[in-house]
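In: After the sequence you'll find the predicted model.
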Amino acid sequence: MKYLLLIYMDENAMSDTEREHCYVESAQVAQDLHAKGQFVASAPLHPVATATSVRVREGKSLVTDGPFAETREQLGGFYLVNAQDLDEAIAIANRIPGARVGTVEIRPVLEIAGLPKS
């Protein structure tokens, strides 16, 4: 089953040096997952200030700067992985550096017919 691991943290939780180390460590986690056949995708996100939100109401599009909701922690990146079950997904989430300063939300991916295969 595929799981999406969403990494939330305060954008100022790390210094530039700590962030660079986090990227190196995160890449190693991705390489380890790839070697086990569990890696699907992963990426950090640009700062929340670069976000754009789109809402369609009554057929009209409303485009605004920033995220949908103001929160203390922002979505900073993700891993999409293959795991046998939630316990295995939790074990992977424990290895993500962002979990030490923020939160990793684990969501099973709903597979639906008609989507292109990766």
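Out: Alright, I've got the coordinates. Residues are numbered from 1 along each chain as shown.

In: drop to CA atoms for contacts and neighbour counts, all remaining ones
Out: Will do.

In: for G98, helix, strand, or coil?
Out: Look at G98: counting by DSSP: H, G, I helix; E, B strand; the rest coil, its state is helix.

In: What ranges does this structure have for its helices?
Out: Taking DSSP state H as the criterion, the chain carries its helices at 16-35, 86-95.

In: quick one: which of those helices is nearest T64?
Out: helix 16-35 (27.9 Å; CA to CA).

In: rewinding a little: how about the helices of the chain in a markdown table, adding distance to Y79 and mean neighbour count?
Out: Output for the helices of the chain, formatted as a markdown table (distance: least, CA to CA, whole Å; neighbours: other CA atoms under 10 Å):
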| stretch | distance to Y79 | mean neighbour count |
| --- | --- | --- |
| helix 16-35 | 8 | 14 |
| helix 86-95 | 9 | 15 |
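
In: For these, give me a markdown table that also has distance to T50.
Out: Conversion of the helices of the chain to a markdown table gives the following (distance: least, CA to CA, whole Å):
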| stretch | distance to T50 |
| --- | --- |
| helix 16-35 | 18 |
| helix 86-95 | 26 |
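
In: alright, now check it against this:
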Amino acid sequence: MKFMCNVIVDNDIADRLTDADWARMGKESMAYDRALMDRGIFIAAEALHGREVARTVRVRHGVAAVTDGPFMESTEVIAGFILIDVPDIDAAMEVARNIPMATVGAVEVRPVMVF
């Protein structure tokens, strides 16, 4: 069963991290991805640029409106994702609990819909 682990960063916490903290977090994240690959449950992972370059599109009554930034005002933004294939939600939660970036925000776990 596929699960999307959305990695969410709390900018209030992230803004206090040093360059050395970010470098360590990057190394830990890449090592964790490799460990998931070794377990055969890794599908994909990507980091995203910050909210300052995000754009949001809303279409209402056939008219598109584009605004700068994320959909809602929040100090928490999606920073990336890890897509995994594991037997069940318990296994997905075990993966999420060990994602290094969870220490500066949260990880939202959702099953991927199958059509």
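Out: Alright, I've got the coordinates. Everything numeric here is computed off the predicted structure, so don't read it as measured data.

In: And M25 of the second structure, what's its match in the first structure?
Out: If you follow M25 of the second structure across to the first structure using TM-score structural alignment, you land on C22.

In: Quick check, its match in contact with P97.
Out: Yes. Between C22 of the first structure and P97 a contact is recorded at 6.0 Å, counting by CA atoms under 8 Å.

In: Contact partners for the residue nearest the centre of the first structure?
Out: Closest residue to the average C-alpha location of the first structure: F78 at 1.7 Å, with CA atoms, centre = their mean. By CA atoms under 8 Å, 6 or more residues apart in numbering, the contact set of F78 of the first structure is L4, L5, L6, I7, S42, A43, P44.

In: Identify the residue of the second structure aligned to it.
Out: Counting by TM-score structural alignment, F78 of the first structure lines up with F81 in the second structure.

In: could you measure the residue lying closest to that match once chain neighbours are set aside against Y32 of the second structure, distance?
Out: Counting by CA to CA, 6 or more residues apart in numbering, F81 of the second structure lies nearest to N6, which is 4.5 Å off, once chain neighbours are set aside. Distance, N6 of the second structure to Y32 of the second structure, using CA to CA, to the nearest Å: 15 Å.

In: Also D85 of the second structure?
Out: To Y32 of the second structure, D85 of the second structure is 15 Å away according to CA to CA.

In: again, but for D38 of the second structure
Out: 10 Å.

In: residue in the second structure matching G102 of the first structure?
Out: Checking TM-score structural alignment: G102 of the first structure goes with G105.

In: Tell me how many other residues surround its match.
Out: 20 (other CA atoms under 10 Å).

In: okay but it is in contact with N6, surely?
Out: No. Using CA under 8 Å, G105 of the second structure is not in contact with N6, being 10.6 Å away.
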